[in-house]
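[1] Predicted model and sequence below, questions to follow.
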Amino acid sequence: MNERVTIRDVAKEANVSIATVSKALNGVDVVRPMTKEKVFQAAKKLHYVPNLLGKQLKTKRTKMIGFYTHTIVGPYFSSLIEAIAEEAEHLGYGVSVIISSDKQVLRSHLLGNMVDGFIGFESLIDDEDLAIIRGEHINAVFMDRQIKDFSISSIVFDSRKAGRWATEFLIAKGHEKIGFLPGHPGVYDSDERYRGFQEMMAEHHLPVNPDWVISGLFEEQASYCNVLNYLQTIPKNCWPSALIAGNDLSAIGAIQAAQEMGLRVPEDLSVIGFDDIDLLRYFEPKVTTVQNPIKEQGRQAVIELLQLIDGVKEGENHILPGELVIRETVENYEE
């Protein structure tokens, strides 16, 4: 087995001091461009790989950030993680994606100095965990709750306002019997969207019929099955005229169920979703939705976290606005 190439070997090849090699490879500007190029060429020729462990011990940085969640299923997470990874790489960091429902795994990573900070999208992190994060001054950015502290920020989508917009839009179209497909209970975006829906219905003195609140779980299949079961078992004269789905996948599932029952969307049933995922480009009819800036949320989460890591700021809340995107699945209500 060949011996590992060291910084001493690079210095000898480039005919410069070890200190000059270190400064050149670490971007210190005191090294002349010609000398720096000579060092780079020597390192390339010898296939030199820096001793990252030693560097981490010296700088107390891993140059890694964590992203913690119990699932990455669905187009929302693929867009989010892609944005996080791209921005982190652009800023010189790697991303460790931890997918687990085991609290011990989560705590091991939080307290094990495996990352310089983390982006959290995980309901497993409870008040006890937050107390540890605060006490240990662990740098963190949450995307599923509004919270701030010295080393903690949040970057969240204004789901409550989005829920209000979707409801107000349907009411303006003449709909009064409006149903809702919430996601998983206790999930920030689902709860906030439903809260906005309730508020707007109350402001217009319209009832929220519990029979019209159909579990969607943020999933296409669950929404399809539950809406289909509802339409098959409840008399037609008791149906709502419109459905607000907790996200776009739920909207797609609800539309498929309605079509299977022979309903036309939007003529017989209007449907609106949230997020504006890329998948909507390939689905017919074109789904009206409230756009969630998913990629921007991921990008800003990385920037915010690195500022916390560098100690240039304290934590704060950031709320990102959405935008109503009107397409084909909502129509004026007529008796």
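    Structure's in. What do you need? Numbers count the residues shown, from 1 in each chain.

[2] okay, CA-based contacts and neighbour counts for the rest of this
    Fine.

[3] Just the buried residues of stretch 73-89, please?
    Within stretch 73-89, the residues that count as buried by 16 or more other C-alpha atoms under 10 Å are Tyr76, Phe77, Ser79, Leu80, Ile81, Ala83, Ile84, Ala85, Glu86, Glu87, Ala88.

[4] Kindly apply the preceding question to stretch 141-151 instead.
    Within stretch 141-151, the residues that count as buried by 16+ other C-alpha under 10 Å are Val141, Phe142, Met143, Asp144, Arg145, Gln146, Ile147, Lys148, Asp149, Phe150, Ser151.

[5] again with stretch 194-214
    Neighbour counts over stretch 194-214 (16+ other C-alpha under 10 Å) mark Tyr194, Arg195, Gly196, Phe197, Gln198, Glu199, Met200, Met201, Val208, Trp212, Val213, Ile214 as buried.

[6] same question, stretch 111-123
    Met114, Val115, Asp116, Gly117, Phe118, Ile119, Gly120, Phe121, Glu122.

[7] Redo the residues you listed as JSON lines? Include distance to Ala301.
    As requested, the buried residues of stretch 111-123 are exported to JSON lines (distance: C-alpha to C-alpha, whole Å):
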{"residue": "Met114", "distance to Ala301": "19"}
{"residue": "Val115", "distance to Ala301": "15"}
{"residue": "Asp116", "distance to Ala301": "14"}
{"residue": "Gly117", "distance to Ala301": "11"}
{"residue": "Phe118", "distance to Ala301": "10"}
{"residue": "Ile119", "distance to Ala301": "7"}
{"residue": "Gly120", "distance to Ala301": "10"}
{"residue": "Phe121", "distance to Ala301": "11"}
{"residue": "Glu122", "distance to Ala301": "15"}
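
[8] how about the helices of the stretch 201-335 of the chain, start to end?
    All helices of the stretch 201-335 of the chain, identified by DSSP state H, counting those that start in this stretch, fall at 220-233, 248-260, 294-309.

[9] Which neighbouring elements make contact with the shortest one?
    This points to helix 248-260. Judged by 3 or more C-alpha pairs under 8 Å, 6 or more residues apart in numbering; DSSP states H and E, helix 248-260 is in contact with helix 220-233, strand 242-245, strand 270-275.

[10] List the buried residues for that helix?
    Buried residues in helix 248-260, counted by 16+ other C-alpha under 10 Å: Asp248, Leu249, Ser250, Ala251, Ile252, Gly253, Ala254, Ile255, Gln256, Ala257, Ala258.

[11] got TSV for these, with distance to Tyr188 too?
    Output for the buried residues of helix 248-260, formatted as TSV (distance: C-alpha to C-alpha, whole Å):
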residue	distance to Tyr188
Asp248	16
Leu249	17
Ser250	16
Ala251	19
Ile252	21
Gly253	21
Ala254	22
Ile255	24
Gln256	26
Ala257	26
Ala258	28
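
[12] then this one, side by side with the first:
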Amino acid sequence: MSKVTIKDVAREAGVSISTVSNALNGVDVLHPDTREHVLNVAKRLNYIPNLNGKNLKSNATKVIGLFITSMRGPYYDQLVDSISKECEKLGYELNIFITKNDRTALSNILGKRVDGAIISNEFIDEKDVAVLEEAGIPVVFIDRERVSKTSSSVVFDSYKGGQDVARYLINLGHKRIGYIRGYDHLYDDIKRYEGFRDTLLDANIPFYEEDLLIGYFEEEASFSAVKAFVRSGKDLPDAFVAANDLSAIGCIKALKSEGILVPKDISIISFDDIDLSEYFTPPLTTVNNPIIMLGKHAIERLLGIIRGEEVGKLDKLQGSLIVRDSCTINKNILIR
């Protein structure tokens, strides 16, 4: 089967080649309907820009692309700052693309606007990843485990983190442990929850689905979820695991607003160890996420691929449990 060309897309869409080029490269000269029509045709035909074309044989751009869906929260603050500093130190510029449109992301990557990409964007799906690999684009993922000749993954070992928080609470005598999830389609949330549930299962400790709340990795959403749980009249678990520190902070604030004190009445534990976690009241017991090292490793792996010095590999960075004051021994165990 012959490769689809830009001429094929233009013919199928009923527009000129220049219109297709402008649509694919995000040039703001087209009517939105025209641009959407062209992009839909290109996607349907599975068009891949010709990376061997004359206009793509120029020198390296010395630009790295970071593709994310949000800049909200301390996690992204630290990650972007780490990657930016590494790029500056190594003589590269960093372009940040905040988008939920996979075609926009692919256009910028395949159009050689960057020498390589660091991706933490769930909207770039497995089909898109296959396209990038076929095109031989250097990529590092920090939101999934994906390895090929030109693709590396640098991830936080969230599964082990989930194991660590569960074991810590079990060792404190907690028998009923609730969980506040983030987004159940994201790598870190999936792995943290799996590690937690598997550890409870190994210890023959049941998990009650009514103790599973959704906090979307946000303080406000976790506050609302916990407050609604308390006001429902359901029995509180001995402890809550929060999917990140912001969720833990929202949880503690909601409990406090209902007259429930941490850790006197309930233990709270979380993930990431953001700056605020040490100074919050009570200071949070949390699993440290080496976000700065994550950014540094991502750049190192990406430049290794770009320079032809290495092929793709998987790095799992370990966190450590930081014990502070938001957890305590289960009083019911002491009473016995």
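    Sure, I can see it. In this text the structure is predicted, and so the values were computed from the model without any measurement.

[13] Closest one of the buried residues of helix 248-260 of the first structure to Ser96 of the first structure?
    Leu249 (26.7 Å; C-alpha to C-alpha).

[14] So what does that closest one match up with in the second structure?
    Residue correspondence to the second structure (TM-score structural alignment): Leu249 of the first structure is matched to Leu246.

[15] how near is that match to Ser222 of the second structure?
    Leu246 of the second structure sits 8 Å away from Ser222 of the second structure when distances are taken as C-alpha to C-alpha, to the nearest Å.

[16] Find the residue at the geometric middle of the second structure.
    In the second structure, the C-alpha nearest the mean C-alpha coordinate belongs to Asp143, at 4.6 Å (C-alpha atoms, centre = their mean).

[17] so that residue touches Ile190, yeah?
    No. Checked against C-alpha atoms under 8 Å, the pair Asp143 of the second structure and Ile190 is beyond contact range at 10.9 Å.

[18] sorry, back to before: out of the buried residues of stretch 111-123 of the first structure, list just those in strands.
    Secondary-structure check on these using DSSP state E: residues within strands are Gly117, Phe118, Ile119, Gly120.

[19] Now do the contacts for the nearest residue to Phe156 of the second structure once chain neighbours are set aside.
    Leaving out its chain neighbours, the residue that sits closest to Phe156 of the second structure by C-alpha to C-alpha, 6 or more residues apart in numbering is Leu317, at 4.9 Å. Contact analysis of Leu317 of the second structure by C-alpha atoms under 8 Å, 6 or more residues apart in numbering lists Val154, Val155, Phe156, Asp157, Pro290, Leu294.

[20] from the residues you listed, which is closest to Asp128 of the second structure?
    Proximity of those to Asp128 of the second structure (C-alpha to C-alpha) peaks at Val154, which lies at 18.8 Å.

[21] can I assume the closest one sits in a helix?
    No. Using DSSP: H, G, I helix; E, B strand; the rest coil, the assignment for Val154 of the second structure is strand, not a helix.

[22] which residues touch it?
    Val154 of the second structure makes contact with Val140, Phe141, Ile142, Glu145, Leu294, His297, Ala298, Leu314, Asp315, Lys316, Leu317, according to C-alpha under 8 Å, 6+ apart.

[23] go again using 6 Å as the cut-off
    Ile142, Ala298, Asp315 (C-alpha atoms under 6 Å, 6 or more residues apart in numbering).

[24] The last one maps to what in the first structure?
    When the first structure is aligned by TM-score structural alignment, Asp315 of the second structure is paired with His318.

[25] now its match, nearest residue through space, not along the chain?
    Ile155 (4.8 Å).

[26] Residue in the second structure paired with that neighbour?
    Under the alignment (TM-score structural alignment), Ile155 of the first structure pairs with Val154 in the second structure.

[27] Look up how far Arg113 of the second structure lies from that match.
    For Val154 of the second structure, the distance to Arg113 of the second structure equals 23 Å [C-alpha to C-alpha].

[28] Asp77 of the second structure too?
    Distance of Asp77 of the second structure to Arg113 of the second structure, computed by C-alpha to C-alpha: 24 Å.

[29] Also Ile335 of the second structure?
    For Ile335 of the second structure, the distance to Arg113 of the second structure (C-alpha to C-alpha) stands at 65 Å.

[30] And Ala225 of the second structure, by the same measure?
    Using C-alpha to C-alpha, Ala225 of the second structure is found at 43 Å from Arg113 of the second structure.

[31] Okay, strands next: where are they in the stretch 51-200 of the first structure?
    Applying DSSP state E, counting those that start in this stretch to the stretch 51-200 of the first structure gives strands spanning 64-69, 94-99, 117-120, 140-142, 152-157, 178-181.

[32] superposed on the second structure, where does the shortest one end up, distance-wise?
    Here strand 140-142 of the first structure is compared with the second structure after superposition; its mean distance to the aligned residues, by mean C-alpha distance after the TM-score superposition for the first structure, is 0.3 Å.

[33] For that strand, what is the distance to the chain centroid?
    From the chain centre to the centre of strand 140-142 of the first structure is a distance of 11 Å (C-alpha atoms, centre = their mean, to the nearest Å).

[34] Quick check: Ile64 of the second structure touching Ile96?
    No. Counting by C-alpha atoms under 6 Å, Ile64 of the second structure does not reach Ile96; the two are 8.5 Å apart.

[35] Between the two, tell me which one has more neighbours.
    Ile64 (25 against 16; other C-alpha atoms under 10 Å).

[36] counterpart of that one in the first structure?
    For Ile64 of the second structure, the aligned residue in the first structure is Ile65 (criterion: TM-score structural alignment).

[37] ok, now Arg192 of the second structure?
    Using TM-score structural alignment, the partner of Arg192 of the second structure in the first structure is Arg193.

[38] How about the contacts made by the nearest residue to its match once chain neighbours are set aside?
    Leaving out its chain neighbours, the residue that sits closest to Arg193 of the first structure by C-alpha to C-alpha, 6+ apart is Gly163, at 4.3 Å. By C-alpha under 6 Å, 6+ apart, the residues touching Gly163 of the first structure are Arg193, Gly196, Phe197.

[39] Distance to Leu46 of the first structure added to those residues, as CSV?
    Formatted as CSV, the contacts of Gly163 of the first structure follow (distance: C-alpha to C-alpha, whole Å):
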residue, distance to Leu46 of the first structure
Arg193, 57
Gly196, 61
Phe197, 63
